[in-house]
Every structure is written in C-alpha cells, then in structure tokens.
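[1] predicted model and sequence below, questions to follow.
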Amino acid sequence: MPKKTFYILSNGTVLRRAGKRLILEKQGKKFYDCPLQDVGRILVYASTEITGQTLSALMEEQIPLYFVKRSGELKGKIMPANNTQIQLRILQHRSFFNDTFSLPLAKSFIYTKLQNMREILIYLYQNGRGTQDVCQPIQNAAERLSQCQNREEIMGIEGAAARHYFQIIGSKLPEPFQFSQRSRRPALDPTNALLNLGYMTLLREIQAHVEAHHLDSYIGLLHAIQDGRASLALDLMEEFRQPFIDLFVMKAINRGSIKPEHFIKKEDSLLITHEGMDRFFRLYEEKMGMQDGEEPGLRKLIDDQVHSLKKHLLGEDTYKNFQIEFGNQENHG
C-alpha cells in the first residue's frame, strides 16, 4: 500500500513517537495520530517541536522531513542516510553529460508534457468548437522538439507552449480565479497560489521516491544542475503536472471546495489561509491515495515512473513515459 504524507499545519504543536504510532499534540492534547509504518514523508508548514526520539525513529524508518513556507518555498529538509548503490549514482551523473543518452529522454519528458497539456485542453473544450485552434500551438511545439540540439532549446519550446496553455486555462475558470499568466514567487492570484503549492507538494513526493530508489535527485537529464534544485525530480514531474495538479486545482475551484475567502493578501503576494491549506491537503490526499477497482493509486504511478527511469539508466529496459488519455485519467477523480 502506498505510504501517505503527514502534514503539520498548526503552530505550537509537538510531534512525538508513541510505540509504533506518530502523535501530533497541541497544548498537551492529541491532535492527530497515525501508524508510523503508514507514513512516507512529513511536510512541516508550521512551528512545531520534534523530539529527538521521534527524529531518530523517522530516520530509521527512512521517512524524510521537509520544512516549507506557506508560499510553497522549501526552507530545508532532514533526510535519512542514502549511501547504497553508489555505482548507480555514478552512472546517473555520467548520463547527464552524455547528450546522446540524455537529450532523447529530455525531449520525451517535454513531448509527453505537451501531449498532456493538449489532453487537458480537449477536455475543457469537450472536443467542441475551438478545440483545434487552442490545441494547434501545443501540437506545433511538440513537432518542433525533434529539431532541438540542446536543453535550452527544449525548455524554450516548453516555455512558449506553457504560456499559451495557461492563458487558456486561466480564462476558463470562474471570475475570482481567472488569471492570464503564471506567477511563482510571489503568487499574484488565488489559482497561481494553488498551483505553486500543488507543484511544490508533488515535487517533494517525487523527490522522496527518487531518493528511495537510491538516485540523486539533484542531477537531472533535462533541468540544469543548480544548487538546491532537485533537477531529476523536476524532470519526472513534467509528466505529472497536468493530470495530477492542474486538473486537481481546476476541479477544486469549480466544485467550490476552495473559495476566495481561503486567501489573504500579504504585501505583494497572496497566501493561502490555514483553513484553505487544510482543505487543499485533505483533497490532495484523497486524490493521491484513491484506487478505483484495479487502477493503481497515484503514488504507485509515481514510483512506477521512477523505477522505469532507473531501469533505463541501468540499460535494463526502455523508459515508459506517463501520457494520459483523458478517459482513463477521469477514473482518478
């Protein structure tokens, strides 16, 4: 069973271990608890105290902690030791500098992302009037990828396609949530605040899976190497942004699960309130853990992609991209 994320959203809490359970307390009273074995990662958004015994138990159980600002920016992390499969990591590092190996993979990440964008636009227009017009720039971008000679050209094509895509997405939302372009740090509108939080949360999910497979999350194949950037996790996330986060955010807005009052203005940015974050993460967990019939939970799909890439790096199999067909994605709610 895929392990879940443990969120700490309230200030003044204490996280401790009691036997085989994690307990979150506030003012001496149990606030929340769950079995330690069910936890895959912990995201801390508030001021909390973590006992030394608890921290030791988390490291023994290979559970990473991420400390995150409410804006979605990562402040720091505590990771279990990862000192095995050194030869795999050496092979991964060499692959980054081997364009013959890395560029086809880099192109495939973005090609798949563009096709997933196209699927979302087809869904929004329900294959009716105007569908071809809004999808054509995305398809044109996908066709130009084969001519790219380096990562910069690939990312340039992706950037232009993304600007077009988000203009369309932003115009299809209800009035308080409409936007014309992406804004990251700071987020300038409610939808961008939700997208930023969603992407950051998904990135930490993927990073945890990457490191569990003994890969180096900071050495990617598409994204440039940069201090503090989990480039390989970002590479893999390109295929998941649309089906996991964009669609999730749009549905949360359209169903009224997230409302304008769940945001507050602070200086030049827009932040999500405590209640808004609580709702967001409750919905997110429902989505990530959901299994319909024989369909795998979404966390299992992430792990499958990391495993597929690992097999590709080792020369044992060919990487299989995660491309949605919208009818299938609907099964995940």
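    Cool, the structure landed.
[2] can we go C-alpha only for contacts and neighbour counts from here?
    Will do.
[3] ok, how many other residues are close to residue 216?
    Taking other C-alpha atoms under 10 Å as the neighbour definition, residue 216 ends up with a count of 22.
[4] find the nearest non-adjacent residue to it, please.
    residue 89 (6.3 Å; C-alpha to C-alpha, 6 or more residues apart in numbering).
[5] ok, the one you found touching residue 214?
    Yes: in this structure residue 89 lies within contact range of residue 214 using C-alpha atoms under 8 Å: 7.4 Å.
[6] which residues do those two both contact?
    Common neighbours of residue 89 and residue 214 are not found (criterion: C-alpha atoms under 8 Å, 6 or more residues apart in numbering).
[7] mind listing the strands for this protein?
    4-8, 13-18, 21-26, 29-35, 39-44, 48-50, 65-68, 74-78, 263-266, 269-272 (DSSP state E).
[8] which one of those strands lies nearest to residue 199?
    strand 74-78 (11.7 Å; C-alpha to C-alpha).
[9] count the residues that sit near the closest residue to residue 123 other than its chain neighbours.
    What sits nearest to residue 123 in space, not counting adjacent residues and going by C-alpha to C-alpha, 6+ apart, is residue 326, at 7.2 Å. Here the count is done by other C-alpha under 10 Å, and residue 326 has 14 residues near it.
[10] dropping in the other structure now:
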Amino acid sequence: MAVVYVVEQGAVVRKESGRILVEKSGEKLLSVPIIHVDRMLIFGNVHLTAPAVAALMEAGVDVAFLSMRGRLRGMLSSLSSRNVFLRMAQYDRWRDTAFRIRTAKAILKAKIFNQRQLLQRYARNHPELDLSKAMDEVNEALEQIEGIDEDGEIRTVIGKLMGIEGRASGAYFGGFGRMLRAEMGFETRQRRPAPDPINSLLSLGYTMLTNEIASLLEAHSFDPLFGFLHSIRYGRKSLALDLVEEFRQPVVDRFVLKTVNLRIFKEEDFRRHSDGGIYLTEDGLRRFFDRYEEYIEEGISVKGRKKSFRKLFDDQVLELERAIMDNATYRPFRIQL
C-alpha cells in the first residue's frame, strides 16, 4: 500500500476507472490504482474532485490537507471502526488518575531513554565529538523521572514530569546540534515559525508522524482527543501526541540527522516565508517525501528482526489497546542502537 503526496500547486486529483489521477494543465503527473493507496496527503492549492473524494472514502483512504508549510488544516476520513467497547474503556482509563499518571510517566521515560540512545550511538561512532554534558543531563533526567511519586493530584504530577522532560530535551537538542555536520543555523529547538532549516525539517517530520499515528488510532477505534499525558484541548489530538513522543528520536530526529549529514538537504532547498519562518521549497518537499517514505519503510532492527516503522506504529497502537482493555501498564517503544 502507498502513501500518495500531492505537492504540485494547481494540480487536480480526479478518479478514472478505479484509478486516482493527478493532473496539471492536461499533463498526467500520477496514475495509481485506488486499491493500492493507503493514505493521501495534499499540500497547498490542489483541487480534489467530488468523484475522487467518494472513491477514496469508499476505499477507506484517509485524506489529509496541509499547508505548504506542513501545517495540518483538516482531514477527510472514511467511516471508522465500530469498537465502542475500546472507547468506553479508554474513557474509563482517562478518569483513572493512577492509570493516567502511570502511562504518562512510562511515555516520558521512553522518550528520554530514546534521546540518550541517540546521543550514545553518535558518541560511539564519533569519539572526537564530546557529548558527555548532554548525556549526563539526560541521564540525570531519567533518574529524576524514575523518582517521581505517582501519588498526588494529576496536574501536579504531570507538571513535574513535563518539567523534567523539558530539561532533558533542552540538553538533548544541545547535543543534537553538535551532531549535525552541516552549518544551517541550528541553535535549539523552536517550533512556529521555524527559524532555520533544521527546525523546519523537524517540525515537518513531527507533523507527518502525528498525522499518521492519529489516523491509525482512529482506524483502531480510539478517540484521538483523549490523551493520558497531553491534556485535553479543543481540537487537539492529544492521544496521537502521546504516542508521537516515543517515536520522535527513532523516526524524525534520526531521519533529519541522516539526510542533513548526507547533504541531501542544503540551504538552497529552503525559503523564508512572510511570517519570518523557514520552509522547504516545492522541490525540497518532493525530495523530503521521497526520502521519508524510503526511511519509514526501511525501518529498524528490533530484537534481531527488521521492521518498518509503520509496523512499529501499529504494534504500539495495539499495545496501547492491550493496556487500556486490561487496565495494565503501557510499554512504550524503546530504540536499541
């Protein structure tokens, strides 16, 4: 199954005899059987015809609409799964303070562990680079988060957990910047607007990751708005953000390090927008999606077996379902490098 990205501005997506066509000015840019499409992501000014929408929905293909800067505008989703019992259990666990705190703590411990793994792997491969300060601070954060008392008012406990995670991420990104072998103005992690090409790539990668996991959660009958770590906010898919945390370093950060250090992306692939932010050009976006798909499908070795990241995403959604249905401890993904 394929993920179709449409970034050609002014293009039209239409249906023709069981296929999805992407055309512009009479030129056929893409033709793919609908049965081979898993998801579609549309960027910027692209027209989707009504017959194409109907065909995609009937085939169970979700369509995400994003700005050219990678901001998710909205989604079209086919009818979701009907597992009402999972949703009932999810709401029950959300009301269970002990379960929420236990799950939030497990997610953040895994995130900080993955940060440490990436730093340690790079330090082993590049002994000339001193990452000891970043690793010491991340290790300290792991010890601190382990010592957090799980008994207490939920906002207070999660506030403490997020505070520790914030300090760990600050130290980690200090080391991350030193791992980059291309000068692109990266100093620290900043979100909107991205002030440099590295932050631009990270933000786009996290958007892709969040969108994919949100779609997967809905396909499995979860309510993506009810998270255990991230608080409820109008329109925010907090549960997707929860699961994204354990995959930030294994997926997006490693991808950005690899592509930048191999000079796949250079400064000329970016442009400054009127909001002051730095974003990929249209050609840069195409290259990003090509490389991202290769990377996601290539995956990583887990317990001696190669798995695509999409399989790992699905594994973790099923793991969360197990934890919720059995009122058990959630086991996040931890990378072994």
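    Nice, I can see it. Note that the structure is a prediction, hence the values are computed from the model and not measured.
[11] could I get the TM-score for this pair?
    Between these two chains, after superposing, the TM-score reads 0.92 (TM-score structural alignment, normalised by the length of the first structure); 324 aligned residues with a C-alpha RMSD of 1.9 Å.
[12] picking that back up, tell me the contacts of the residue nearest to residue 123 of the first structure?
    119, 120, 123.
[13] of these, keep whichever come out buried.
    With burial judged by 16 or more other C-alpha atoms under 10 Å, the buried subset of these is 119, 120.
[14] dump the contacts of residue 326 of the first structure into TSV; add distance to residue 189 of the first structure as well.
    As requested, these are arranged in TSV below (distance: C-alpha to C-alpha, whole Å):
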residue	distance to residue 189 of the first structure
119	25
120	21
123	24
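[15] closest one to residue 229 of the first structure out of the contacts of residue 326 of the first structure, please.
    residue 120 (27.6 Å).
[16] aligned to the closest one, what sits in the second structure?
    In the second structure, the residue matched to residue 120 of the first structure (TM-score structural alignment) is residue 118.
[17] could you measure from that match over to residue 333 of the second structure?
    The spacing between residue 118 of the second structure and residue 333 of the second structure, counted by C-alpha to C-alpha, to the nearest Å, is 14 Å.
[18] same check on residue 250 of the second structure?
    Taken as C-alpha to C-alpha, the spacing of residue 250 of the second structure relative to residue 333 of the second structure amounts to 9 Å.
[19] ok, residue 175 of the second structure next?
    Between residue 175 of the second structure and residue 333 of the second structure the distance is 22 Å, computed by C-alpha to C-alpha.
[20] about what we covered before: now the strands of the first structure in TSV, with mean neighbour count and distance to residue 307 of the first structure?
    Rendered in TSV, the data for the strands of the first structure read as follows (neighbours: other C-alpha atoms under 10 Å; distance: least, C-alpha to C-alpha, whole Å):
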stretch	mean neighbour count	distance to residue 307 of the first structure
strand 4-8	19	19
strand 13-18	20	31
strand 21-26	19	29
strand 29-35	13	26
strand 39-44	21	17
strand 48-50	15	32
strand 65-68	20	22
strand 74-78	14	23
strand 263-266	14	38
strand 269-272	21	34
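[21] go through these and name the closest to residue 200 of the first structure.
    Taking the strands of the first structure one by one with C-alpha to C-alpha, strand 74-78 is closest: 8.1 Å.
[22] quick check: stretch 97-113 of the second structure compared with the first structure, mean distance?
    Between stretch 97-113 of the second structure and its aligned stretch in the first structure, the superposed structures give an average distance of 0.8 Å (mean C-alpha distance after the TM-score superposition for the first structure).
[23] neighbouring contacts of that stretch?
    Here stretch 97-113 of the second structure makes contact (C-alpha under 8 Å, 6+ apart) with 93-94, 138, 141-142, 145-146, 150-151, 154, 157-158, 161, 165, 168-169, 228-229, 242-243, 245-249, 327, 329-334.
[24] could you flag which of those are buried?
    93-94, 138, 141-142, 145, 150, 154, 157-158, 161, 165, 168-169, 228-229, 242-243, 245-249, 330, 332-334.
[25] what is the burial count for residue 64 of the first structure?
    By the other C-alpha under 10 Å criterion, the neighbourhood of residue 64 of the first structure contains 23 residues.
[26] so what corresponds to it in the second structure?
    Alignment note (TM-score structural alignment): residue 64 of the first structure maps to residue 62 of the second structure.
[27] quick one: end-to-end length of stretch 265-279 of the first structure, please.
    One end of stretch 265-279 of the first structure to the other measures 19 Å (C-alpha to C-alpha).
[28] hang on, the earlier thing: nearest spatial neighbour of the match of residue 64 of the first structure, chain-adjacent residues omitted?
    Ranked by C-alpha to C-alpha, 6+ apart and with sequence neighbours excluded, the top spatial neighbour of residue 62 of the second structure is residue 77, at 4.7 Å.
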